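**Q** Based on what follows, work out the 3D shape:
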Amino acid sequence: MRNGDIIYGRNPVIEAIRSGKEIEKIYVSKTAGGNISKIIGMAKEAGIVVSTADSDTLKRLAQTPNHQGVVAVGALYKYFDVTDILNYAEEKKEKPFLLILDEITDPHNMGAIIRSAEAFGVHGVIIPKRRSAGINATVVKASAGAVEYIKVAKVSNINSTIRDLKEKGLWIIGTDAKAEKSFEELDYDFPLALVIGSEGKGISRLVLENCDFVIKIPMKGKINSLNASVAASILMYNILSKRQGKA
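**A** Model prediction:
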């Protein structure tokens, strides 16, 4: 059964996963048995986050006690394909400028980054299906509505996506506090994707190894790291500024 973006009941949730419907999260009962394990397996294979919940939470989400121990929350946002983003850049006759967010799990940071991305001319944002915030109500609010004007793609594997982008002629720029090159040293007058990592871990090792350039934001204070959204904003503004200077 469905209540807006909420799907509940075992068979409806199974069919929703099979059909490829965008599902943000699936909640399952802590005590449910039977084919709940099948649902969990299907969800994980599809890259959908699964959490356990008590009966009261499931009842509140489904707005009925007849949830059969499982409730799926549909995605608030219809995601685009990476190809859509590249086509958009081509339509604008601009060199592609993409943003890849590697494990940004804080929705407030995600929203703030998307807001800046829209302001600084980014053609689209790429996020992973797993270990990442999705486009939920908090992200929409934090973006001040920018999600309505920028294309966001959700991919199964960031490294595979990076390889595909390289084959299409894009250069991948990573960020790391230990990098030798300052962000000001590049001119950015080429098709690119900028990778921003999480505050706690930064860019994951494999993703960093797949970057063509690794840059840093030099700092003089005692605090040697920036909020992810602040760092992203500085870098995106610099890319836009350098590109406009080439005109």
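
**Q** hey, let's count contacts and neighbours off CA atoms from now on
**A** Fine.

**Q** tell me which element the one residue sitting closest to the centre of the chain is part of?
**A** Geometric centre of the chain, nearest residue: Ile127, 2.5 Å, by Cα atoms, centre = their mean. Secondary-structure assignment from DSSP states H and E places Ile127 in strand 124-128.

**Q** From the chain's centre, how far out is the next helix or strand after that strand? Work that out for me.
**A** From strand 124-128 onward toward the C-terminus, using DSSP H and E, the following helix or strand is helix 137-142. In terms of Cα atoms, centre = their mean, to the nearest Å, the centre of helix 137-142 is set 13 Å apart from its chain centre.

**Q** Report the angle between the helix or strand just after helix 137-142 and strand 124-128.
**A** Toward the C-terminal end, the helix or strand that comes next after helix 137-142 (DSSP H and E) is strand 151-155. Counting by axes from the mean of the first three to the mean of the last three Cα atoms, to 10 degrees, strand 151-155 lies at 20 degrees to strand 124-128.

**Q** one more, for comparison:
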Amino acid sequence: MSNRGESQDGGRQNRALRGRAGRMKNGRGSGRASSGIVRLWGRHAVEAALKNPDRHHRKLWATREGVETLEGELPSDFPIEWAQSADLARLVARDAPHQGLVLECEALEDIFLADVLDGDPSRPVVVLDQVTDPHNVGAIMRSAAAFNACAIVTQDRHAPPESGTLAKSASGALEVLPWVRVVNLARALEEVADAGYWRIGLDGEAESTLAQALPAGPVALVLGAEGDGLRHNIVQHCDAVARLPISEAMESLNVSNAAAIALYAAATRETL
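**A** Here you go, the predicted model:
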């Protein structure tokens, strides 16, 4: 399904090379606005961040009970400030379940789209079009990591930043799943196609089901925000649109639930 002809493939390869060269020239290929400092909380998010060799840690505020829940031991020189649970509550979002652990660290380094597309083609790519709720994005990350996706791709301007809320919802997936932030999502989808991926946009009004639309080869799953769905320009950059075969009793699914089902379908399909 993804064979588009030799002349077309050659043109796409040339466009891809030009695009990658341009990104490497200005050094901002992922489109992330700034590196910044983030605070992560909760056992899974903090533990995953502590185990991530690419994460630069600054300080851990913790209760002794919270540290006891962590797997392994922290280095003896790790900067820890012991605190009471009520003190930690003042460092995080209101009513956030910090579980006795708040880690201040630097945001993860930028990741280039070309880097993740050069990996295992059997692993799907998840592309989110203006999904702005950090709880949804975090939950989608968790499913994407569970079903062996190679990356999640979002647009910088219309996606949540890296945060404690997102990391808590991702339950550790933020540290293991590459997150590519791009300036222009349509151009990113062109690059995804250049790499040989079949781009499927999820749309509840589509005629084909996802099972019918899934190819045997590399696939990119494209999901839009709840309510608005995929923008017209993003649909135009998909090779197919498909729906999940849900009951007529329900109008739609939460975008994170839809992503989990789509990822399961991609993981269990017959591949080449």
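
**Q** TM value for the aligned chains?
**A** With the length set by TM-score structural alignment, normalised by the length of structure 1, the two chains reach a TM-score of 0.66; 178 aligned residues with a Cα RMSD of 2.5 Å.

**Q** I'd assumed Leu98 was in contact with the residue nearest to the centre of structure 1.
**A** No: taking contacts as Cα atoms under 8 Å, Ile127 of structure 1 lies outside contact range of Leu98: 11.0 Å.

**Q** Aligned counterpart of the residue nearest to the centre of structure 1 in structure 2, please.
**A** Ile127 of structure 1 is assigned Thr154 in structure 2 as its aligned equivalent, the criterion being TM-score structural alignment.

**Q** So that match is in contact with Leu128, correct?
**A** Yes: with contact defined as Cα under 8 Å, Thr154 of structure 2 and Leu128 form a contacting pair (5.2 Å).

**Q** Tell me where structure 1 has strands.
**A** The residue ranges that make up the strands of structure 1, judged by DSSP state E, are 2-3, 6-8, 23-29, 49-53, 70-74, 97-102, 124-128, 151-155, 171-175, 181-182, 192-197, 213-216.

**Q** So which elements touch the longest one?
**A** This points to strand 23-29 of structure 1. Packing contacts for strand 23-29 of structure 1, counted by 3 or more Cα pairs under 8 Å, 6 or more residues apart in numbering; DSSP states H and E, involve strand 49-53, helix 55-62, strand 70-74.

**Q** Run the angle between it and strand 49-53 for me.
**A** Compare the direction of strand 23-29 of structure 1 with that of strand 49-53 by the same axes, to 10 degrees and you get 30 degrees.

**Q** Assess the claim that Ile111 of structure 2 and Pro178 are in contact.
**A** Yes: with contact defined as Cα under 8 Å, Ile111 of structure 2 reaches Pro178; the gap is 7.1 Å.

**Q** And these two? Which one has more around it.
**A** The residue with more neighbours, out of Ile111 of structure 2 and Pro178, is Pro178; 22 against 19, by other Cα atoms under 10 Å.

**Q** Comparing the strand holding Ile127 of structure 1 with structure 2, how large is the average distance?
**A** Between strand 124-128 of structure 1 and the corresponding residues of structure 2, superposition yields a mean separation of 0.5 Å, by mean Cα distance after the TM-score superposition for structure 1.

**Q** Give me the distance from that strand to the chain's centre.
**A** Centroid separation between strand 124-128 of structure 1 and its chain, computed with Cα atoms, centre = their mean, is 5 Å.

**Q** ditto for stretch 184-199 of structure 1
**A** Stretch 184-199 of structure 1 has its average C-alpha position 17 Å from the chain's average C-alpha position, going by Cα atoms, centre = their mean.

**Q** returning to that earlier point: can you lay out the strands of structure 1 as TSV showing distance to Ala43 of structure 1?
**A** Formatted as TSV, the strands of structure 1 follow (distance: least, Cα to Cα, whole Å):
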stretch	distance to Ala43 of structure 1
strand 2-3	18
strand 6-8	14
strand 23-29	8
strand 49-53	7
strand 70-74	10
strand 97-102	21
strand 124-128	15
strand 151-155	15
strand 171-175	30
strand 181-182	41
strand 192-197	25
strand 213-216	34
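
**Q** Against Gly36 of structure 2, how distant is Ala173 of structure 2?
**A** Shown here: Ala173 of structure 2 relative to Gly36 of structure 2, a distance of 20 Å by Cα to Cα, to the nearest Å.

**Q** Please say which of these two ends up with more neighbours.
**A** For Ala173 of structure 2 versus Gly36, neighbours defined as other Cα under 10 Å are more numerous around Ala173 (25 against 10).
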